[in-house]
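In: this is a predicted model, with the sequence first.
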Amino acid sequence: MKFIPTSNLRGDVMGGLTTGIVALPLALAFGEASGAGPIAGLYGAIIVGFFAALFGGTGSNVSGPTGPMVVVFAGVFATLAGDPALVFAAVVLAGIIQILFGIFKFGQFIRLVPYPVVSGFMSGIGVIIIALQMARLFGHEPEGSGTIPAIASIPGAVMDPNLVALGIGVLTLAIVFFWPKNLGKWIPAPLAALAIATGLSVMFSGAPILGDVPTGLPSFIMPAFSQDSLFVVFEAAILLALLGAIDSLLTSLVADNMTRTRHDSNKELVGQGIGNAVAGLFGAVPGAGATMRTVVNIRSGGQFKLSGMMHSIVLLAIALVLAPVASLIPHAALAGILIKVGYDIIDWTYLKRAHKGPRWDLALMAVVLGLTVFVDLITAVAVGVVLAALAFIKQLSEQQIKNLQVIDREVVDPQERELLTQLGGRVSLFDFGGPLSFGAAADLGHHVREKADGSTRILIMDFTRVPFLDLSAAKAVETIVEDATHAGKGLFFVGASKEVRSVIDGLAIATAMSDDHWFDNRKVALKEAANLIEKDQTDTLSGAAVPA
């Protein structure tokens, strides 16, 4: 098999050409929003797009600067005072981390982030993008960096608008939201908006424009670290790597659904990492798999690596020839395009149906969204994953506890059911239906104590379906043993595997239990319990008759 398939040559070339045109205004807008400048956004699309396509694991994926990545990168750029050596050191390090993710096969783990968390931080990023661009839409720059200063700048911008900029911005919004679909097949809405807005800006001066945009090839930047900024750079690199990995793999899933193929998640992470590492060395904005551009590529005929590489070649030709024209683009036009991007990132599909789904998932999504907007992304994702995991453990443990005790009618074997009926509640049988989570283990002893009331003389613990015990589960078993001993009740263990028995013996949990209280199957244990109870006509088991 060829490294770069050529069986779909025409489709891949057309997909790359179309996607390159669609990506142009977005790359310029993302570069401007990042603080590094429009040309940095353009070269981010060129470099990340080329290398991620060449070495990645999703044939039709088109990569470049994305809303989530730009939001984080803009924060890093502001925090490090725009020092190129430090800022792009974080980008290079992020790329290396992504390569390591792929090498150590972390792709499948990154995809385990729960949907409410993904929905929350993606919607939060959409809100951030819109908030950052609102003042620019009215012809003003936000005061300070970050979401809160940007939101605080909106009232002042609204009260004192630059009318030319506002007119261009409103027209841009109208074009990107309402551009006819039949025209969009030939001229993408963002590109049309950019061309029309730039022409109006030349005709009616007064709106802030990009100004001088460097042309030619990018310069090499040697990454550097300082003792004061080492932690900030490393934290930023981890966040960029994680966010880029999640963003890319979600895009790969979309591509799989459209093309009926299956991507290689670990190979995709290696490709994204190489792209971002190289981008950092040349002062380019970091990127990830871009859903919209990937969809455009597939719909235009792109299927394989060549389409993503072709998209980068188209952008490179534009960067070398048309950069001077880009200097005339008004800020308000890019703001309008980015507001549409932010709007599209918000998970409206889920929000419209959220009230019909689990309330906890909606609450989790809202928490993550709020933390994303008002704190930071790494906190939002970390808190969201932890809360989701705790909620799952709680639900799992409640179900495990609920299903723990086996009453007569739930016993399948008729002889066992008959024995339990004859014993009339003097034997309590507990069946662990599988591995015990630490959440269930925490309440296990208390639950057994409640169910094994005063009439119970013998407890039977069935471990047949328990493949292993961790420390939490072992401590719960120890609590059951201690309670049975203290209450003078008999205790039988059934079906414990060698692994389970070795843990119980190794931790000296059941030293008071003799070997004749361990059974291979439940029926034998029930018969032994019946024999012991039959010997004690008063229904009171002496310590000698049934030692605990």
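Out: All right, it came through fine. Note that the structure is a prediction, hence the values are computed from the model and not measured.
In: rest of the way, CA atoms for contacts and neighbours
Out: Fine.
In: helix or strand right after the helix ranked longest in the chain?
Out: With secondary structure taken from DSSP state H, the chain has its longest helix at helix 230-259. Remark: after helix 230-259, the chain's next helix or strand is helix 265-281, criterion DSSP states H and E.
In: just the angle between that next one and helix 230-259, please?
Out: Going by axes from the mean of the first three to the mean of the last three CA atoms, to 10 degrees, helix 265-281 is angled at 130 degrees with respect to helix 230-259.
In: the structure to be compared is supplied as follows:
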Amino acid sequence: MAFVVKSEIKNDILGGFSAGIVTLPVALAYGVATGLGPLAGMFSAVILGFLASIFGGTNTQISCPTGAMTVVVAFIVAQEVQLAGSLAKALPVLVIIFALTGIIQIVLALLKLGTDIRYVPYTVVSGFMSGIGVIIIVLQAKDIFGVYDAPYKSVPQILGHLNYFIAQAHWPSVLVACLTIAIIYLFPRISKRIPSSLAALIVVSVLTYFLPMGIKKLGMVEMSFPHIETAFSAEFFNSETLFRILLAGFSLALLGSINTLLTSVVADKMTQTLHRSNRELFGQGLGNFASSLFGGFPGSGATACTVANIQSGGRNKLSGIVSSFFLLIVLLFGGPVAAEIPHAVLGGILVYIGIVLIDKKTLRKMSRIPKADNFVMLTVLVLTVFWNLLYAVIIGLIFASFYFMKKMADVVETDTAKTKVDRIIDQVIASFKDSEGFERRVLVKNIRGPVFFGFSSRFLTSMRGISDDVRVVVFNMSSVPYMDHSGVRTFIEVIQFLQERGVNLCFSELSPQSLKLLKGFEIVPNMVRENHLFDSVEECIMWLNEPGHIENSFEEDDGLIIPPAFTPNGDGINDEWEIKNLQLYPKATIRIYDTSKNLVFESTASNKNWNGELNGVLMPPGEYTYELNLNDDKEEDRTGSVFLFR
């Protein structure tokens, strides 16, 4: 984990500066959204970003306040303020919760549980993030409409009284918010070098400065640390308060960890590196703990900021440090400028962020996703928006676990079937002339059991470790009874990774449910062509052994494909020796002989496939020779060997 690489210092500085520019408007907006003020958002971005960059396990990660964490923090702040009577009196509990969040993340790292956190099902994450997006959008009503004294604070209350906000609307604020959103969407057509949210912040703030319209602004943001009024006492630590603190701390720690590690995976894919999960959680925990002591609130790895860093050249920890120092300079000297930023501008930026957080891709493909996955996702989404976002995740995990256990209980498989498949594969490959070369260039990956959310991490790790000599990977799916949405996403990542390395893909023995999902997500035919799907793994490896099928990048082959072996075991898989595309030669005849040159099969007009029998008697395993007379003046006749395995 390099802090500085001399040849990359310039790119790291540029990447850090770009990430800082992207972080600035969202840090201010998220700080306001939590109810703690813009200064809290800046403290979090500076302190968390700095310490997570130094001690974390992802070189290019940029950490700061994020949408999901902000909504949870805002919920906790509102709850504690309501119980305490004021923000000043609620601060002791809030500081403990935020500090506990960091401590829990450090403990998770020390217990080496970082890799296990990624086992949270994607359906739960998708529903929660979409719910967070909806909450962020709805809660901007007071800033968008300029109605700051509205008695309606919660999402259900706001949605139920939208007519109130429209009737009381301050239309200049609505205009400013709409202009902000429009600039964010349209500015990338002019330039992609400057973040559109920053462009909107600057343009609209300058416009409102020269055209006063009575719009509420942030006001002077002075550099100061929070003052905690209430002293700690024995009475303060009652069982009810301790339960709230523990629940909130664990919820923030779990959410922040998931969010961070998902962003780390994105960074890995973009930089072709591999992050260290436990070290990353340690850095996040340390940053969140320190941030809480100086008036900040917990954040996590931010995908948008991390991507901006990488796209601008950032590759080492220096980039994250530069981003934090840029924000510190703004924090120290930018107070008078920040005072002129209208609340409606920040509201517009947050509406855009809320729209981005909604998992629109998954929602559009709901008809192609298993009904149970849709049920879990929608349940988490609805409970997040209308009830309690902390309990929504817990209930989603319970539903997903019960559903998974039910599917596992429905699966019946025997070890005998597995060993039989492996034995047949070995026999077929051993019959090839260059069996060692084939095994070096072709990897047969036998997938066993359900392909679900717990499958992703181990599978990705194993595929990253394949030999550089491998040119083709065959996924034998004969023992896969079920595949879910998360499993499909895993295959997409694996296929993209392999194809970037120039490795071709084949699937064999896909179940109807798995094939339907692969087609529903357009893996087939966009990433893997349909002629690379085989009914059996034996058929697949026989096809690959044909001249040119490994080396020629799987170009279309309209010629004859003569299998070197077949397995007439009565299992419905490769039970007949069948020459592919033989219909192109309607006059062709086939004769097959045993080792004593005795004729054991002769084709007829209606039957050109050999089932391994002679007059109803099973022929013994071994090598047989064939004569193929095409009766075509343009084509030569063929002779060769075919192996029979039982």
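Out: That came in fine, so what should we check first? None of the values given here were measured: they were computed from a predicted structure.
In: sorry, back to before: in structure 2, what stretch matches the longest helix of structure 1?
Out: Under TM-score structural alignment, helix 230-259 of structure 1 corresponds to residues 242-271 of structure 2.
In: how about stretch 94-112 of structure 1?
Out: Counting by TM-score structural alignment, stretch 94-112 of structure 1 sits on residues 101-119 of structure 2.
In: outside of the matching stretch, which residues touch it?
Out: The contact list for stretch 101-119 of structure 2 (CA atoms under 8 Å, 6 or more residues apart in numbering) reads 249-250, 252-254, 257-258, 261-262, 277-289, 298, 453-454, 456-457.
In: going through those residues, which ones are buried?
Out: 249-250, 252-254, 257-258, 261-262, 277-289, 298, 453-454, 456 (16 or more other CA atoms under 10 Å).
In: who are the contact partners of the counterpart of residue 340 of structure 2 in structure 1?
Out: Counting by TM-score structural alignment, residue 340 of structure 2 corresponds to residue 328 in structure 1. By CA under 8 Å, 6+ apart, residue 328 of structure 1 lies in contact with 198, 201, 202, 209, 210, 211.
In: about what we covered before: list the buried ones in the longest helix of structure 1?
Out: In helix 230-259 of structure 1, counting by 16+ other CA under 10 Å, buried: 233-256.
In: buried ones in the match of stretch 94-112 of structure 1?
Out: Under 16+ other CA under 10 Å, the buried positions of stretch 101-119 of structure 2 are 101, 102, 103, 104, 105, 106, 108, 109, 114, 115, 118.
In: ok, which pair from those residues is furthest apart?
Out: Farthest pair in the buried residues of stretch 101-119 of structure 2 (CA to CA) is 103 and 118. Separation: 19.3 Å.
In: let me see the ranges of the helices in the stretch 1-150 of structure 2.
Out: Secondary structure of the stretch 1-150 of structure 2 by DSSP state H, counting those that start in this stretch: the helices cover 9-34, 38-55, 67-84, 87-110, 122-138, 141-145.
In: hmm, residue 44 and residue 284 of structure 1 touching each other?
Out: Yes - counting by CA atoms under 8 Å, residue 284 of structure 1 does reach residue 44; the two are 4.5 Å apart.
In: thought residue 95 was touching residue 80 of structure 2, still the case?
Out: No - Residue 80 of structure 2 is not in contact with residue 95 according to CA under 8 Å; the separation is 11.2 Å.
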